[in-house]
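Asker: Okay, sequence plus prediction incoming.
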Amino acid sequence: MKTLFIWMMLIPLLCISQNQQETQEPLIIVTMMIAPEPGDFFKFREGIKEHNNQYHAEGDLGVRIFQVMNGTNAEKMMAVMGPMPWSALDKPMYDREAHDKDWYENVVPYMKDEQDINYWRFDAKNSHFPLNFEMSKLDVTTYDFKSGTYEKAMEHLEKISAVFKNQYPETPLGIYVNEFAATKDGRDLSLVYFFDDFATLGEDHKWKEKFEAQHGKDSHEKFTKDWMELINGAQTEIWVYDQEISGIGPQVTTKTEN
């Protein structure tokens, strides 16, 4: 049965750390995987497009939706909410009855009943968002950490963060920790790299050289060995921003503090 809270999950991706400074609360990202029925794909797109334009085109309830290109979730869509404090979910919502009526009549009938919802804490300290960039394509790698390795893993993430901030200052990087991670689902942390052109995936970004420029000669080999001892595995997906059916545009106008 479709959850009554689906409507809460169709909201934006990046308002960035400025909000955290204002609220002094940890920020979260909420993601929901959506699978349209293949035979109703175009009806689904039309329904969610009109729904987002009417109810999620601005403010805290603005929507961004991404197409998943590869892996077991290929051809599904990802809807994202946040960053926002947990307390934002306690605020009254506008005209919920009209919203839900439109959602269940014009969108839900064209969806498969297999949503996957996760809550992710935004790591503002280690993430890196330069001022003024636009959503386009995301390289999302999700890691499964071995039991008892979380603190050590976060120390390693600080090293990754330092390379992005100092060696790739124009490249946005987001780090998110699963608030309700389970030992069996393998999704403890997501590292999100933002890029504009697919050609970027075929380029040599000289990661090893940049890493050692930041942390010293031969530091990359040791880091890689130690990192692999902390994880059970990882999975990478490419997400593509779908502006046509998103409620809000691709612009991100704030940045993290380095």
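Answerer: Sure thing, it's come through.

Asker: C-alpha only now, for contacts and for neighbours.
Answerer: Noted.

Asker: correct me, but A162 touches E212?
Answerer: No: using CA atoms under 8 Å, A162 is not in contact with E212; the gap is 11.3 Å.

Asker: any chance you could map the strands in the stretch 151-258 of the chain?
Answerer: 173-178, 189-195, 231-241, 251-252 (DSSP state E, counting those that start in this stretch).

Asker: tell me the angle the first one makes with strand 189-195.
Answerer: Relative orientation of strand 173-178 and strand 189-195, computed by axes from the mean of the first three to the mean of the last three CA atoms, to 10 degrees: 160 degrees.

Asker: Against which helices or strands is strand 173-178 packed?
Answerer: With contacts taken as 3 or more CA pairs under 8 Å, 6 or more residues apart in numbering; DSSP states H and E, strand 173-178 sits against strand 116-122, strand 189-195.

Asker: Out of these, flag the one nearest N166.
Answerer: Nearest of the helices and strands packed on strand 173-178 to N166, taken as CA to CA: strand 189-195 at 15.3 Å.

Asker: Show me what the closest one is packed up against.
Answerer: strand 137-145, strand 173-178.

Asker: how big is the angle separating the shortest one from strand 137-145?
Answerer: Read it as strand 173-178. Angle, strand 173-178 to strand 137-145, by the same axes, to 10 degrees: 40 degrees.

Asker: hmm, back to that, just name the most buried of the helices and strands packed on strand 189-195.
Answerer: Using mean count of other CA atoms under 10 Å, the stretch among the helices and strands packed on strand 189-195 with the largest mean neighbour count is strand 173-178, at a mean of 22.

Asker: Based on its surroundings, how many neighbours for E155?
Answerer: Neighbour count for E155, taken as other CA atoms under 10 Å: 10.

Asker: any idea how far it is from F164?
Answerer: 15 Å (CA to CA, to the nearest Å).

Asker: For the nearest residue to Q214 once chain neighbours are set aside, give its distance to E155.
Answerer: Computed as CA to CA, 6 or more residues apart in numbering, the closest residue to Q214 that is not its neighbour in sequence is V163, at 6.1 Å. Distance of V163 to E155, computed by CA to CA: 13 Å.

Asker: And E212, by the same measure?
Answerer: As judged by CA to CA, E212 and E155 stand 17 Å apart.

Asker: Next up, a structure to set beside the first:
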Amino acid sequence: MKLALVLAMVAASAMAADDRRSGAEFMSAATQAMQRDDAQNPGMLWIAGGEAQWNTSCVACHGDARSSMRGVAARFPAFDAGSGKVVNLGQRINICVERKLHATPLRLESEELLGLEAYVAMQSRGMPVTPPQDVETRAAAARGERLYNQRIGQLNLSCAQCHDQQWGKRLAGSTIPQAHASAYPIYRLEWQAMGSLQRRLRNCMSGVRAEVPRFGAQELTELEAWLAIRDQGMQIESPGVRP
């Protein structure tokens, strides 16, 4: 039964592969140029802070991030045996802070954690998203898929209704993208700041007038795991820029 579940999820991902488009394709030419050029990309300010933190706290164990972290972000979310659950990249960084540095975990959605996460993610830029194949991560992704397809909120909408069925159309003056997550953390012009994928997911849930889980809630991380399945093979773009 578990094998059938895995095969069904892979097949669902493969069927949509030819039509998949990065969120960057739905942006204006100016915003696309901002993402491509590191000298213009505002997310690089957070990455500079993340690099400074890396060289202070992480380099002693992990060495040069350009080699040791190459490909790491492409493999998250992933099951963490010590926690007994699937974690995203930011949560994995905090596990390292707590277990290895014996320090207080960084506050979720803080500039410090976003900077470190973005710095690590940038080392995988251009590499394909490669979700883990272990049973625990796949089971979490299956739960995330159910949430992705579940109607929620007063507007009674699911993620799939917008991003699978209506992408490319207009909503409130903006083009609906396909909800691919390979550019996170992103700098969003609306926020005037860097933000995590969970921040964006919570914004969507608020938009349909649903109950919004807290940052770090397991259902959000499992939804991220499903989005990684949908993104399999797409290129990591972090740090992304979005409207």
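Answerer: Received it, and whenever you're ready, just let me know what you need. All of these numbers come straight from a predicted model, not from anything done at the bench.

Asker: So after superposing, what's the score?
Answerer: With the length set by TM-score structural alignment, normalised by the length of the second structure, the two chains reach a TM-score of 0.25; 115 aligned residues with a CA RMSD of 6.5 Å.

Asker: who has more neighbours, A162 and E212 of the first structure?
Answerer: A162 (19 against 15).

Asker: okay, now K152 of the first structure: neighbour count?
Answerer: The burial count for K152 of the first structure: 12, using other CA under 10 Å.

Asker: Could you pull out the strands in the second structure for me?
Answerer: Per DSSP state E, the second structure carries strands over the ranges 78-80, 85-87, 170-171, 174-175, 186-188, 193-195, 240-242.

Asker: deepest of those strands, which one?
Answerer: Most buried among the strands of the second structure, given mean count of other CA under 10 Å as the contact rule, is strand 240-242, at a mean of 25.

Asker: Looking at the helices and strands packed on strand 189-195 of the first structure, which is nearest to R64 of the first structure?
Answerer: Using CA to CA, the nearest of those to R64 of the first structure is strand 137-145, at 12.3 Å.

Asker: re the thing from before, could you dump the helices and strands packed on strand 173-178 of the first structure into TSV and include distance to K208 of the first structure and mean neighbour count?
Answerer: Shown next, in TSV, are those (distance: least, CA to CA, whole Å; neighbours: other CA atoms under 10 Å):
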stretch	distance to K208 of the first structure	mean neighbour count
strand 116-122	26	19
strand 189-195	17	21
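
Asker: so which of the ones you listed gets nearest Q54 of the first structure?
Answerer: Closest among these, once you apply CA to CA, is strand 116-122, at 23.2 Å.

Asker: got a list of contacts for that closest one?
Answerer: For strand 116-122 of the first structure, the surrounding residues in contact (CA atoms under 8 Å, 6 or more residues apart in numbering) are 26-34, 83, 174-180.

Asker: Would you show me how to pick out the buried ones of these in ChimeraX?
Answerer: To isolate the buried ones among the contacts of strand 116-122 of the first structure in ChimeraX, judged by 16 or more other CA atoms under 10 Å, type:
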select :26,27,28,29,30,31,32,33,34,83,174,175,176,177,178,179
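
Asker: re the thing from before, possible to save the helices and strands packed on strand 189-195 of the first structure as TSV with distance to W103 of the first structure?
Answerer: As requested, these are exported to TSV (distance: least, CA to CA, whole Å):
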stretch	distance to W103 of the first structure
strand 137-145	27
strand 173-178	27
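
Asker: nearest to E221 of the first structure, of those?
Answerer: strand 137-145 (19.4 Å).

Asker: helices or strands next to the closest one in the packing?
Answerer: Other elements packing on strand 137-145 of the first structure under the criterion 3+ CA pairs under 8 Å, 6+ apart are strand 189-195, strand 231-241.

Asker: Now distance to K43 of the first structure too, for the ones you listed, in a markdown table please.
Answerer: Output for these, formatted as a markdown table (distance: least, CA to CA, whole Å):
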| stretch | distance to K43 of the first structure |
| --- | --- |
| strand 189-195 | 30 |
| strand 231-241 | 19 |
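
Asker: can you tell which of these is closest to K49 of the first structure?
Answerer: Of these, the one closest to K49 of the first structure (CA to CA) turns out to be strand 231-241, at 13.7 Å.

Asker: how many neighbours does L197 of the second structure have?
Answerer: Neighbourhood size, L197 of the second structure [other CA under 10 Å]: 19.

Asker: wait, I95 of the second structure
Answerer: As a burial measure, I95 of the second structure scores 21 neighbours (other CA under 10 Å).

Asker: again, but for E145 of the second structure
Answerer: Under the neighbour criterion other CA under 10 Å, E145 of the second structure is assigned a count of 22.

Asker: what's the closest non-adjacent residue to it?
Answerer: Excluding the flanking residues, the one nearest E145 of the second structure by CA to CA, 6+ apart is W226, at 5.5 Å.

Asker: what about that neighbour, distance to C159 of the second structure?
Answerer: Counting by CA to CA - W226 of the second structure and C159 of the second structure are separated by 12 Å.
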